[in-house]
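Participant: need a structure here:
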Amino acid sequence: MKYRLEWKHQFKGSEKIQLSSEWVSGEIAIQAGEELEKSGKASDLYFYDEKGTSWILREMKKLLTEIEEDPHEITVYFDGGFQKETNQAGLGAVIFFKQGKKKYRIRANERIDQMETNNEAEYAAFYYCLNILEDLGVHHLSCEFKGDSQVVLKQLEGEWPCYEEALNRWLDRIEEKIKALGIEPKYTAVSRKDNKEADKLATQALEGKEIFAKTLIL
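Facilitator: Purely as a prediction, here's the structure:
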């Protein structure tokens, strides 16, 4: 989750001026807030999350203490591979997140049957990622989802229409899961090169190589 600070600043010889910060992590937001209060020139200091909820400094510190042990600052890479001969799909997921003061990466894949197209495999991969987030206990957070299928991402955003019945069923399942978890999604299209790890996991799933690994990032 990212946060923005807003405060009134007293400049010498002038009235107070309303200022705001860029979106920053919770730790940086608190550090900046403490420095602003120490300066003695800031008043009416509030912290806002991406949903518009606001806190004062004391409340913000309590909030971060409560959520520190939960997964947060989540970035998800997903990819789906499709094998026309067998109507199977390989699903690849790479998830980065923080828990406490540590950073982790999950690499996972799965093979499923009865797929019809590569786009359907991409949707299935996205839903697979949501299931992993649910198992991690992720809820009511903003999450960034990155993939190399612009069609799927634009349809998820609602910018492009989806006319295929099979894909609309996946869209409904995804929207229902996102709503249930309270996730605030951000969709980012990346090149295949930047999505190569998720792509490799999808390929390995089609080859019968099952992977699920959680790694501490040093």
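
Participant: okay, CA-based contacts and neighbour counts for the rest of this
Facilitator: Noted.

Participant: any idea which helix or strand comes after the helix or strand containing residue 38?
Facilitator: Secondary structure from DSSP states H and E places residue 38 in helix 26-39. Next in sequence after helix 26-39, counting helices and strands by DSSP H and E, comes strand 42-49.

Participant: and that following strand, what other elements does it pack with?
Facilitator: The contact analysis (3 or more CA pairs under 8 Å, 6 or more residues apart in numbering; DSSP states H and E) places strand 42-49 against strand 3-10, helix 26-39, strand 54-55, helix 57-67.

Participant: what packs against the helix holding residue 38?
Facilitator: Using 3+ CA pairs under 8 Å, 6+ apart as the contact test, the elements touching helix 26-39 are strand 3-10, strand 42-49, helix 57-67.

Participant: Relative to residue 17, which of the ones you listed is closest?
Facilitator: Minimum separation from residue 17 across the helices and strands packed on helix 26-39 (CA to CA) falls at strand 3-10, 5.3 Å.

Participant: tilt between that closest one and helix 57-67?
Facilitator: Per axes from the mean of the first three to the mean of the last three CA atoms, to 10 degrees, the angle that strand 3-10 makes with helix 57-67 is 170 degrees.

Participant: ok, residue 7 - contacts?
Facilitator: Applying CA atoms under 8 Å, 6 or more residues apart in numbering to residue 7 gives the contacts 18-20, 42-46.

Participant: Could I get the buried residue list for stretch 140-149?
Facilitator: In terms of neighbour count (16 or more other CA atoms under 10 Å), stretch 140-149 has its buried residues at 140-149.

Participant: re earlier: outside of the helix holding residue 38, which residues touch it?
Facilitator: Helix 26-39 has contacts (CA under 8 Å, 6+ apart) with 1-5, 42-43, 45, 47, 57, 60-61, 64.

Participant: give me that answer again for 7 Å
Facilitator: Helix 26-39 has contacts (CA atoms under 7 Å, 6 or more residues apart in numbering) with 2-3, 5, 42, 57, 61, 64.

Participant: Just the buried subset of the residues you listed, please.
Facilitator: 2-3, 5, 42, 57.

Participant: Please give the structure of this sequence too, so both can be compared:
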Amino acid sequence: MKVRIELTYQTPKGTKTTLRSDEMAAGEAMLIAEDLERSGRSKSITFYDSQEHTWSLKEIQKFMTEIHTEPHNVTVYFDGGFDIQTKRSGLGCVIYYEQDGKSYRLRKNALVNELDTNNEAEYAALHLAIQELEILGVHHLPVTFIGDSQVVINQLRDEWPCFEDVLSNWMDRIEAKLEEAGIQPEYEVVSRKKNKEADQLASQALQEVEIMSTSEVQGK
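Facilitator: So this is what the prediction gives:
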């Protein structure tokens, strides 16, 4: 999580001013705030995350203590495929994260019947991944979402317009869930080759092969 600091600073002679920092990692902000607090000259230290939620120093300290036992350093790969013959969609997502000093990989896919296009399947795959993040308890963290759909990524970046109501509805659902969890999304477009894990999961879903697994990984 990235935050900025806002505080009232008071000189030994009583002159006061309000100071605001640039955005920085929560751990760095906590160390700076603790140092300022020890000086005895800072008053009313408040932290603001990227969604303008406020945090006290005690809340940031608690967050940094808990983060090691909760999922963090999260990267999500997603992919969706639509079979025009059967009108079915395969969704796949792979989530890499760290917890308790170890690295893990979660793999999940799903077969759905109610979608109509490949772009909609891509959005649905991302939504599936965000549901899994919710189950994991990921919150108030930056998360990198990686996919091979330029449409989905560029629309979520607000770089491409979205004129289709169906896709716009998916965008609204996704952004609402991210905001609710305090997740700060970073989106990255890659080639299909670099998204092969999620692509394979989506293909397996279309073949009615259900995958749901979590395993420890090394060197990711």
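
Participant: returning to that earlier point: tabulate the helices and strands packed on helix 26-39 of the first structure in a markdown table, adding columns for distance to residue 209 of the first structure.
Facilitator: Supplementary listing: these in a markdown table, determined by distance: least, CA to CA, whole Å:
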| stretch | distance to residue 209 of the first structure |
| --- | --- |
| strand 3-10 | 40 |
| strand 42-49 | 40 |
| helix 57-67 | 35 |
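
Participant: Can you give me the end-to-end span of stretch 47-57 of the second structure?
Facilitator: 7 Å (CA to CA, to the nearest Å).

Participant: right, I mislabeled it, should have said stretch 50-64 of the second structure
Facilitator: Per CA to CA, stretch 50-64 of the second structure runs 17 Å from first to last residue.

Participant: Let me know the helix or strand that the spatially most central residue of the second structure is in.
Facilitator: In the second structure, the residue lying closest to the centroid (CA atoms, centre = their mean) is residue 143, at 2.9 Å. When elements are assigned from DSSP H and E, residue 143 of the second structure belongs to strand 142-147.

Participant: Mean distance of that strand to its aligned residues in the first structure, please.
Facilitator: Once the two are superposed, strand 142-147 of the second structure sits an average of 0.4 Å from its aligned residues in the first structure (mean CA distance after the TM-score superposition for the first structure).

Participant: what comes into contact with that strand?
Facilitator: Contacts with strand 142-147 of the second structure, where a contact means CA under 7 Å, 6+ apart, come from 1, 74-79, 183-190, 195.

Participant: Could you turn the buried ones of those into a PyMOL selection?
Facilitator: To isolate the buried subset of the contacts of strand 142-147 of the second structure in PyMOL, counting by 16+ other CA under 10 Å, use the following:
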select buried, resi 1+74+75+76+77+78+79+183+184+185+187+188+189+195
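
Participant: The longest helix along the second structure vs the first structure, mean deviation?
Facilitator: Counting residues, the longest helix found in the second structure (DSSP state H) is helix 118-136. Compared with the first structure after fitting, helix 118-136 of the second structure deviates on average by 0.4 Å (mean CA distance after the TM-score superposition for the first structure).

Participant: got the buried residues for that helix?
Facilitator: Buried residues in helix 118-136 of the second structure, counted by 16+ other CA under 10 Å: 118-130, 132-133.

Participant: what's it in contact with?
Facilitator: Helix 118-136 of the second structure is contacted by residues 78-82, 89, 91-93, 115, 149, 152, 167, 170, 174 when judged by CA under 7 Å, 6+ apart.

Participant: quick one: that helix to chain centroid distance?
Facilitator: For helix 118-136 of the second structure, the distance from its own C-alpha centre to the chain's C-alpha centre is 12 Å (CA atoms, centre = their mean, to the nearest Å).

Participant: Can you check my assumption that residue 159 of the second structure lies in a strand?
Facilitator: No - applying DSSP: H, G, I helix; E, B strand; the rest coil, one finds residue 159 of the second structure to be coil, outside a strand.

Participant: Could you dump the contacts of helix 26-39 of the first structure into TSV with distance to residue 27 of the first structure added?
Facilitator: Compiled in TSV, the contacts of helix 26-39 of the first structure are given as follows (distance: CA to CA, whole Å):
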residue	distance to residue 27 of the first structure
2	10
3	10
5	12
42	19
57	12
61	9
64	8
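
Participant: Out of these, flag the one nearest to residue 160 of the first structure.
Facilitator: Among the contacts of helix 26-39 of the first structure, residue 2 lies closest to residue 160 of the first structure (CA to CA), at 27.4 Å.

Participant: you'd agree the closest one is up against residue 47?
Facilitator: No - contact criterion CA atoms under 7 Å: residue 2 of the first structure and residue 47 do not qualify, at 10.1 Å.

Participant: Just say helix, strand or coil for residue 187 of the first structure.
Facilitator: strand.

Participant: Looking for the alignment partner of it in the second structure.
Facilitator: The equivalent of residue 187 of the first structure in the second structure is residue 187 (alignment by TM-score structural alignment).

Participant: residue contacts, its match?
Facilitator: 144-146, 153.

Participant: The first structure: matching residues for the longest helix of the second structure?
Facilitator: Against the first structure, helix 118-136 of the second structure falls on residues 118-136 (TM-score structural alignment).

Participant: circling back to that earlier point, closest one to residue 26 of the second structure out of the buried residues of helix 118-136 of the second structure, please.
Facilitator: Ranked by distance to residue 26 of the second structure (CA to CA), the buried residues of helix 118-136 of the second structure are led by residue 133 at 20.5 Å.

Participant: Compute the distance between that closest one and residue 103 of the second structure, please.
Facilitator: According to CA to CA, residue 133 of the second structure and residue 103 of the second structure sit 15 Å apart.

Participant: Cool, thanks, signing off.
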